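Enquirer: pasting the sequence and the predicted model now:
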Amino acid sequence: SAAQAIRQRNQVADITLISAESAYPYYRPALSDLIVKDVTEQEFNLNPEAWYEQNNIQIILNTVVQGVNATDRVVNLGNKTQLAYDKLILATGSSNFIPRLKGIEATGVFSIKEKEDALALRAYAEGKDRAVIIGGGVLGLEAADALQELGLSVTVVEAMDRIMPRQLDPSASEFMSFILNNKGVDLRTGSSVEEILTKDGVVTGVKICQDVISADIVVVSVGVRANVEVARSAGLTINRGIVVNENMQTSNPHIYACGDVAEFEGVATNLWAPAIEQGKVAGKHAVGDVATFANKVEPLSLIAFGTEMFAVGTYPLENIEQYQILMNADPKTGNFKKLYFDRDRLVYGVLFKDITKANVLLNGIRQGHSCYTIMNKLFV
């Protein structure tokens, strides 16, 4: 999005994209789709390959950036070459956190972050019977759904006492667990994998407390960490991510950051929509336009196990009795709605199955609708 924003405003600037991956930029939220079905490049890529040539954008693939000399404004590439820049935009993303477990490097252990990861898992899953997913968040459940669709029996192991603990309130989490159980998923909450069991370097299962779960595949999905190594080499200010201002400028005014690697006002969203918006702001500002980014309440969605989930806002962790709560749950149809109000202001909501009014909920959160206003829109 940054390169596109630049080219729309400046037809002559030299633009170079550098990626360690072999694939052209693609729609990363659809990675789990690659595990179960063929997706054409036209469907998956953000732009056709010809678009880059047509817009005079040089793209360098399979190339690692080793560091940045911010004083000389030079990017050092892994192939020993250097590229000079006037403005530099860092969109280095994040990497999956990999716990230090015995057996973590065995054949059959996967963590899905890139296109090649998803394709490798799909190929390896052929002819396999059992999979264990470590992590009960959105990405873990997407992987579990994909592997079950391929015919594997699936166990999800979550260290917290319920699944999706950061996104769903307890009752919504319980409803999601009900859906998983009905779909035949073996759900183990409040449990941690102590060891990945192997034979001759190949996964055979996992050990949980005194229990052993057989597995041909283990997928690790326990969070991400911002890729800040390049930023550190440039001497930029780093907290959880690269600290940026509203223009997406870092502590060096010639260097910008956007996406998973950026942190604005203490927030690193790790979500697609704000990442795209940040890229646009960085690109516009880099060529002299006035452009600013503002944090907004962003929704989280999941399509898996025959249902759709949409959650937005922050549910209260304490003093719940001070909140007004509206809830409607129907296990037979799979429909679920729950809203939290703080002094008659909508602050959190979650929908299952029927999410046709997701935008009503999102706008209600962002605008702080009252109970009466939102009830007439969502509960009729």
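Expert: Cool, got the structure.
Enquirer: C-alpha only now, for contacts and for neighbours.
Expert: Noted.
Enquirer: neighbours of residue 55, how many?
Expert: 15 (other Cα atoms under 10 Å).
Enquirer: which secondary structure element contains the residue nearest to it when sequence neighbours are not counted?
Expert: Sequence neighbours aside, residue 7 is the residue nearest to residue 55 in space, at 7.2 Å (criterion: Cα to Cα, 6 or more residues apart in numbering). Taking DSSP states H and E as the criterion, residue 7 maps to helix 2-9.
Enquirer: please compare the first structure with the one that follows:
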Amino acid sequence: MAIDSGYKAEAVVIPAEHRWVCAVCGYVHQGTETPGCCPICGATPDLFELHPHTAPHDELIDFDQWTCLNCDYIHLGADPPLTCPVCGLPSDQFKPGRFIPAVTASSEEVLAIVIVGAGIAGVSAAESIRNASPSAVITVLSKEPELPYYRLNLTRYIAGELTVGNLNIHPQQWYQDNDINLCLATELRELDPDSKCLTLSDDQTLSYDRLILAMGAHPFVPPIPGIHRENVTTLRTIRDADAIIAQCRPGLPCAIIGGGVLGLETAGALVRRGVAVTLLEGFGWLMPLQLNQAAGKLLAGYAVGLGITVRTNVKIAQIDGDDRVRSIVLEGGESIPAELVIVTAGVRSNSWLLRRADIDVNQGVLVTDTLQTSREELFAAGDLAEHRGISYGTWAPAQFQGVIAGLNAIGKKTEFAGIPRSNTLKVLGLELYSIGLVQTKDGSYQSFELQNNGQYFHFMFHDGQLVGAILLGDMKLAAAIKNLIEKKSSCTDLLHSRPDVHEVITFIENS
């Protein structure tokens, strides 16, 4: 049985939407109502300001086109965006123009676009397609039964800060109002790029003109003896979070394997529920991919102050128990009590179906700057995609890639030039920001650091440019740092003056 592709000649009526802007961090949410909270900084709905669109979608009139002067990102609408979602430039850095859609609602060439995956990359792709094309037929497939949600807020859900409803990216009505066919609990089983046909988990088939792959990633589970015992779990979905919450009780001994961002945020959430958490990291300090040793050790001290037991430089020999986990045994024989074990050891892209379909895959699905795969009608975004050798695995790049993949799928060429990796902790209550390179590779790198009253600042320069930074305890410089790095601004004059760290901070503040 084939799913009706939904081709139709009548005009699609799309309601006017609003832009809700977080007054704290500037995050922009599109929809008829505010999100349950800001997915970036956690601000409550009352801290969002309404910026209405000044004109509805209408295929009978010209669209305004706005081009970013820095990165050439194209925005379609009556007004420029408040900030460029790719490079962060403000609205006054957009050049106006006119755009008449190449495909109208009456055309027989209406594009059927299927998006596989309903994380932030998939939903952002659907948003950008619908904003630019009222006539496109959009189908979004999600293997999860819940409405698409902010995955990065699962730890805040575990902590009790949010309800399930607060996690949703959009309410159910939003998909109906925007004529987006959202298929929940539907998984891709087979892809045939030659016939442009998908086989789904219920044996139905679905054809497409353009396909956006946003299937994300799955947790990496290291091959530790005993890893499959009961109550050893990962954290990737709402169902994972609910299973963890169901086990929580005051004093429950819990071990978390992996001292990265997710491990720390999970530990902080569980401590708030009274769980006795031991955080295990094989490296010499926490968050080794985002922090240097000094910052990692400061962070460990802060975590200990919250009641988290932190163990670094550990190697796990096995997970012991009977029908369920009882302890973790380290190399050397030490046993750590654990009735709940959560593995937060990174992710791997969900690329196996693409390999079978002869799509070029490395660690992720290989994409160009237009986010096209090795098949020009197939695009990839988010955790699944590998761009210029990088699989970002974080929320902001996934959102940006989704927007750009959506535009390219309808023929509006837009490029993703890459962005510096950045991380912000939200559950531990500590202001921590990490972006770009934070470890000196050789003598050509120059670094400055300051540690004072529990705060830590670290700045890395290379070839006259700021290439990385760490802020611990104070994030006031985060926006300026991000702007300097993304714009690749010259800092040559500053560095030639042989500054101290205070002068570097002043330079960044005034940039």
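Expert: Structure's in. What do you need? What you are looking at is a predicted structure, and each value in this text was computed from that prediction instead of being measured.
Enquirer: now the TM-score, please.
Expert: Remark: TM-score between the superposed chains equals 0.93 [TM-score structural alignment, normalised by the length of the first structure]; 376 aligned residues with a Cα RMSD of 1.9 Å.
Enquirer: Provide the aligned range in the second structure for the helix or strand following the helix holding residue 7 of the first structure.
Expert: Going down the chain from helix 2-9 of the first structure, the next helix or strand is strand 15-18, by DSSP H and E. Using TM-score structural alignment, strand 15-18 of the first structure corresponds to residues 138-141 of the second structure.
Enquirer: re the thing from before, mind listing what's buried in the helix holding residue 7 of the first structure?
Expert: 2-7 (16 or more other Cα atoms under 10 Å).
Enquirer: show residues contacting the match of strand 15-18 of the first structure.
Expert: 112-118, 122, 126, 179-188 (Cα atoms under 8 Å, 6 or more residues apart in numbering).
Enquirer: got it, and stretch 333-344 of the first structure?
Expert: 172, 175, 179, 307, 315, 322-330, 346-354, 369-371.
Enquirer: filter the residues you listed to the buried ones?
Expert: Listed as buried from the contacts of stretch 333-344 of the first structure are 172, 175, 179, 315, 323, 325, 329, 346-354, 369-371; burial here means 16+ other Cα under 10 Å.
Enquirer: follow-up on the earlier one: how big is the offset of the match of strand 15-18 of the first structure relative to the first structure?
Expert: Taken over the aligned residues, the distance from stretch 138-141 of the second structure to the first structure averages 1.0 Å (mean Cα distance after the TM-score superposition for the first structure).
Enquirer: identify each buried residue in that stretch, please.
Expert: Per 16+ other Cα under 10 Å, stretch 138-141 of the second structure contains these buried residues: 138-141.
Enquirer: widest-spaced pair of these?
Expert: 138 and 141 (10.0 Å; Cα to Cα).
Enquirer: can you pull out the helices in the first structure?
Expert: Assignment of helices within the first structure using DSSP state H yields the ranges 2-9, 31-36, 41-44, 49-54, 115-125, 138-149, 170-182, 229-233, 272-286, 358-367, 371-378.
Enquirer: mean shift between the fifth one and the second structure?
Expert: Once the two are superposed, helix 115-125 of the first structure sits an average of 1.2 Å from its aligned residues in the second structure (mean Cα distance after the TM-score superposition for the first structure).
Enquirer: show me which residues of that helix are buried.
Expert: Buried residues in helix 115-125 of the first structure (16+ other Cα under 10 Å): 115, 117-119, 121-122, 125.
Enquirer: over to the longest one?
Expert: Residues of helix 272-286 of the first structure classed as buried under the neighbour-count rule (16+ other Cα under 10 Å) are 274-275, 277-286.
Enquirer: farthest-apart pair in the residues you listed, please.
Expert: Farthest pair in the buried residues of helix 272-286 of the first structure, by Cα to Cα: 274 and 286, 18.0 Å.
Enquirer: sorry, back to before: quick one: distance of the match of strand 15-18 of the first structure to the chain centre.
Expert: Distance of stretch 138-141 of the second structure from its chain centroid, counting by Cα atoms, centre = their mean, to the nearest Å, is 20 Å.
Enquirer: and stretch 61-72 of the first structure, by the same measure?
Expert: Taking mean C-alpha positions (Cα atoms, centre = their mean), stretch 61-72 of the first structure and its chain are 25 Å apart.
Enquirer: read off where that stretch ends up in the second structure.
Expert: The aligned range for stretch 61-72 of the first structure in the second structure is 184-195, by TM-score structural alignment.
Enquirer: do stretch 135-144 of the first structure as well
Expert: Aligned by TM-score structural alignment, stretch 135-144 of the first structure falls on residues 258-267 of the second structure.
Enquirer: over to stretch 170-184 of the first structure?
Expert: Counting by TM-score structural alignment, stretch 170-184 of the first structure sits on residues 293-307 of the second structure.
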